[in-house]
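Asks: Quick one, what's the 3D model for this:
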Amino acid sequence: MTGGSGKAYIESPCKVTITDGQATAHLVWSSPNYDYMIVDGDTYYPVNKEGNSEFDIPVTLGKEMNVQADTTAMSTPHLIDYTLYITLDDSTYGNNPIDSDNDNSSGAKSDIKTIRYSMDPPKIEGLTYISTDENTYAKCFKIHRYENGYTVISIDDGRSYLLIPEDKNLTDEILEGISKKYTDGEAEVIIPLQMPLDSIYLAASGAMCHFDSIGAVSAITMSGIEADDWYIDSAREAMNSGNIVYGGKYSAPDYEQIVMSDIDLAIENTMILHVPKVQEKLEQLMIPVFIDRSSYEEDPLGRCEWIKVYGAMTGLEDEASLSFDKQVRSVESLDLDNINGKKVAIFSINSNHQIVTRSSEDYFAKMVEMAGGIYFGPESDMNSTSQMTISIEAFYEYALDADILIYNQAIEDAPSSLEQLIKTDATFADFKAVSTGDVWCTDKSIYQSSDKTGTIIENLYAIIMDQKEETDFFYMLK
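Replies: The predicted structure is shown next:
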């Protein structure tokens, strides 16, 4: 939110309800003095009688909205212009993915619930089941093997994907078996994918790093984000050269271009669940939709293990296993026996002069702990989103004595120096980490690098052990 004096703010995350395609946001102001709001010429009044002013207003997600709010805090009422930007953050669905397409989002909370289904190997007429690969950390997918080179990727949302070898066809018997499961109303849905998959629309930006690691970026022909938004060199170069074109973001894909480009698979993250009509439209156009649920993985290395899914899709499973094993070895090689157990807090400062941080259940907190640190975060419950917005006073209360502060530059641009950080709020001068010079910033590429989870944990270990002043994904603020 921008506008006004900057002193008032709206609590974030806020609750968003979607009914018949219309999103309504429940806004809670930081003041009890707002007596009405104007949105698109219509006037809305508070829905509460006591406490800070609360409003239910219609909103357009993912776009800036100009609104007005009347405050009686001054000697005479004033109608003040504000600009709101509300979007649905993928952290609502899991532990806040590395691949969030809206890292600067407000973290609005959604009412969508996800049921987890069994990932047992499906019985498919015409195919003989052999075995299931054993995952090391990942809990949200399974890869099943069948005779004659057929593979099934089962996801815990009830959808399975049958990979048909390049030299095989989808026989009538197999198709009939798949169709029977669907028409009988069984929980699982089996979607056939004919190999090779070499014309993919990638809306789940966090998955690009896996394609990059196994040398399969050429399988992507359309991107859900623009070239300048990529921090992966091969992806940005492919877009600049025209080998990958922008196909529209997940919520507004360019259907005509997708059809003309003969896309054989759309890879989405769970943000697509907010716009079910988009998924329905893609499937009506005979474009299979794969939903990446790596953000639901509880273990950070579980997210990294999703590289095996994309290795199976591209026929580069050996490369995927080598990449994943390297990241696991990076973590296993850390000497945690004599670790000093420093206290670590992560934060950024938004335009409303609030602290944006991560809950103790967040995957970043778990990476800190895997690196031998003690994560300092705000109190939260199991229903809290991983990304939390709090006051500077609340941050001061729990992070004052943190040994290390990490500024999350993927959320907000970092200050250029410790001096500039203190200028944003003088209380930072009191923080232990500021006085000792142990303040770090993340590299902006960190949220497109789940394939390097082991390296990120290794970097955190180096910070905690005072081994370096700059690592692959972090640098010291001086």
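Asks: Only C-alpha atoms from now on, for both contacts and neighbour counts.
Replies: OK.
Asks: Identify the residue nearest S218 in space, chain neighbours excluded?
Replies: Nearest non-adjacent residue to S218, counting by C-alpha to C-alpha, 6 or more residues apart in numbering: D198, 7.2 Å away.
Asks: in a strand, that's where that neighbour is, yeah?
Replies: No: read with DSSP: H, G, I helix; E, B strand; the rest coil, D198 is coil and lies in no strand.
Asks: do you know how far it is from L316?
Replies: According to C-alpha to C-alpha, to the nearest Å, D198 and L316 sit 13 Å apart.
Asks: Please give the structure of this sequence too, so both can be compared:
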Amino acid sequence: MKRRLALILGILMLSGMLFFAAACAKNGQKTEDVTVSYGELVSTGKEENTFAQLFSIERFTDGEGRRYSEIEIYDKDKALSSSWLLLPEGVSGAEGVPKTTQVMTAQDRANILVSSASTMSLINAMDALDKVPMTTSDTTWYIEEIKQAIGDGTVQEVGKYNAPDYEKILTVGTEKHVTFAVFSTMIDYVPQVEEMLSQTCHIRIMRDQSSSESHPLARTEWIKVFGEIFGLRTQSDAVFDAQVKALNDTLKQIGDIPESERKSVLIFYTTADKSTYNVRNAEDYVTKLVSLAGGRQVAEIGAGKSGNTKMDAETFVSTCAQADYVLYNWTSGASGVEDESLQGLIDARLGDWFKQFRAYQEGNVWRTSRDFYQKMDKMGEMVADIYQMLYGNGSSDALTYVDRLS
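Replies: Prediction:
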């Protein structure tokens, strides 16, 4: 495999070099390489994040007034995961860069490979899908712009994150000069994939650590990282600021609701076998969205943990039946459910026993939108919708991300 890929890479690189040389000769272009000294760059300050704790952005200038950025990414334990020095247009390299820091030229940032649903969502939110010629096919997309870009070939799928189509990556990567990729932390489970991408495809990987952030809007704030990479900070910051405003507007409406008066919410899904009930844990970001919206978890489930707790039917009923509201994860728990009514869900996934739940009896069973778990750029608006679910007039007509089942 490696020998075959190396041969393909050699042919593609030679073709690319000949094409570039011919184009330059035809246009009379001259290339001028400027290399700077890392030690002579002067820091103009590090940004202060609003919520995010797992990335930082620091800016520098050189003696000619050119501007640079250094992005540091941290893992869930806040240890340095990677560091990236972004060079401005016209600068091709830097000397004396620390071994822990990788250099990215302007050309390196023009087109990238993405294997992270969160990253794709945020890049789409700032209208920059044209900078992503490749993505992996791990996600069933409900975001229309991404579905369309993949459908018309603007973004090409190149296999799954754990089994990429290396030949296609080499072909598209050489054509588009792709030397950089953003992956979710799932790449940690397949180190052989990172090795192949690095050694054979010459692609370096940044890990999107946003899923390890403690505050929901920190996930949205990661859009600043991609805005910095693409030189689209005006667009990225506008997206983030709009979500902060949506959150703050909701918090003003909530005021100081005592814990005892907060509506309790059960967030869960099950599958066709009806044997296991997946309930969101206390530290999960969706549970935190509910908390920000003035709700509370129905019981102390999965304290200190994100993700889900799996329950059998008996435990599920005894623990969760008294929830004031149910928010059902429609994306994960409704595959194949043809009747999208409350009774349709009961017939396909639950059972008539669900009718003893308080939320059912009071007409407060809701579901998430299909794109709820993909729209990382809409966290503030999700809080606003959940607040209206809990304390509004009971109608979901004006809501986007939650919908009342009837």
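Asks: Surely the residue nearest to S218 of structure 1 touches D264?
Replies: Yes: in this structure, D198 of structure 1 is within contact of D264 by C-alpha atoms under 8 Å, at 7.5 Å.
Asks: what about those two, which has more around it?
Replies: Comparing D198 of structure 1 with D264 by neighbour count (other C-alpha atoms under 10 Å), the higher total belongs to D264, at 20 against 17.
Asks: Count the residues that sit near whichever residue in structure 2 pairs up with S295 of structure 1.
Replies: Matched to structure 2 by TM-score structural alignment, S295 of structure 1 sits across from S211. For S211 of structure 2, the number of neighbouring residues by other C-alpha under 10 Å comes to 19.
Asks: How about the contacts made by S211 of structure 2?
Replies: S211 of structure 2 makes contacts with R219, as judged by C-alpha atoms under 8 Å, 6 or more residues apart in numbering.
Asks: From the rest of the structure, what touches stretch 268-288 of structure 1?
Replies: Contacts for stretch 268-288 of structure 1 (C-alpha under 8 Å, 6+ apart): 88-90, 93, 112, 191, 193, 202-204, 250-253, 255, 259, 263-266, 289-293.
Asks: all helices in the stretch 101-250 of structure 1, in order from the N-terminus.
Replies: 172-183, 208-213, 233-241 (DSSP state H, counting those that start in this stretch).
Asks: so can I have a markdown table of these showing distance to T151 of structure 1?
Replies: Output for the helices of the stretch 101-250 of structure 1, formatted as a markdown table (distance: least, C-alpha to C-alpha, whole Å):
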| stretch | distance to T151 of structure 1 |
| --- | --- |
| helix 172-183 | 13 |
| helix 208-213 | 19 |
| helix 233-241 | 27 |
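Asks: which residue in structure 1 lines up with S137 of structure 2?
Replies: Aligned partner of S137 of structure 2 by TM-score structural alignment: I225.
Asks: contacting residues around its match?
Replies: A203, S205, Y246, G247, G248, K249.
Asks: Quick one: map the third one onto structure 2.
Replies: What that stands for is Y246 of structure 1. Alignment note: Y246 of structure 1 maps to E157 in structure 2; criterion TM-score structural alignment.
Asks: now swap in the first one and tell me
Replies: For A203 of structure 1, the aligned position in structure 2 is S115, judged by TM-score structural alignment.
Asks: where does the closest residue in space to its match that isn't next to it in sequence land in three-state SS?
Replies: Excluding its sequence neighbours, the residue lying closest to S115 of structure 2 (C-alpha to C-alpha, 6+ apart) is F183, at 4.5 Å. Using three-state DSSP, the structure places F183 of structure 2 in strand.
Asks: do V265 of structure 2 as well
Replies: Classification of V265 of structure 2 by three-state DSSP places it in strand.
Asks: Quick one: residues contacting it.
Replies: V290, G295, R296, Q297, V298, A323, D324, Y325, V326, L327.
Asks: Tell me the residue in structure 1 aligned with it.
Replies: Using TM-score structural alignment, V265 of structure 2 lines up with V344 in structure 1.
Asks: From Y407 of structure 1, how far off is that match?
Replies: From V344 of structure 1 over to Y407 of structure 1 the distance is 11 Å, taken as C-alpha to C-alpha.
Asks: Map S131 of structure 1 onto structure 2.
Replies: Correspondence of S131 of structure 1 to structure 2, assessed by TM-score structural alignment: G45.
Asks: er, V278 of structure 1 I mean
Replies: Using TM-score structural alignment, V278 of structure 1 pairs with V193 in structure 2.
Asks: Alright, I will stop here.
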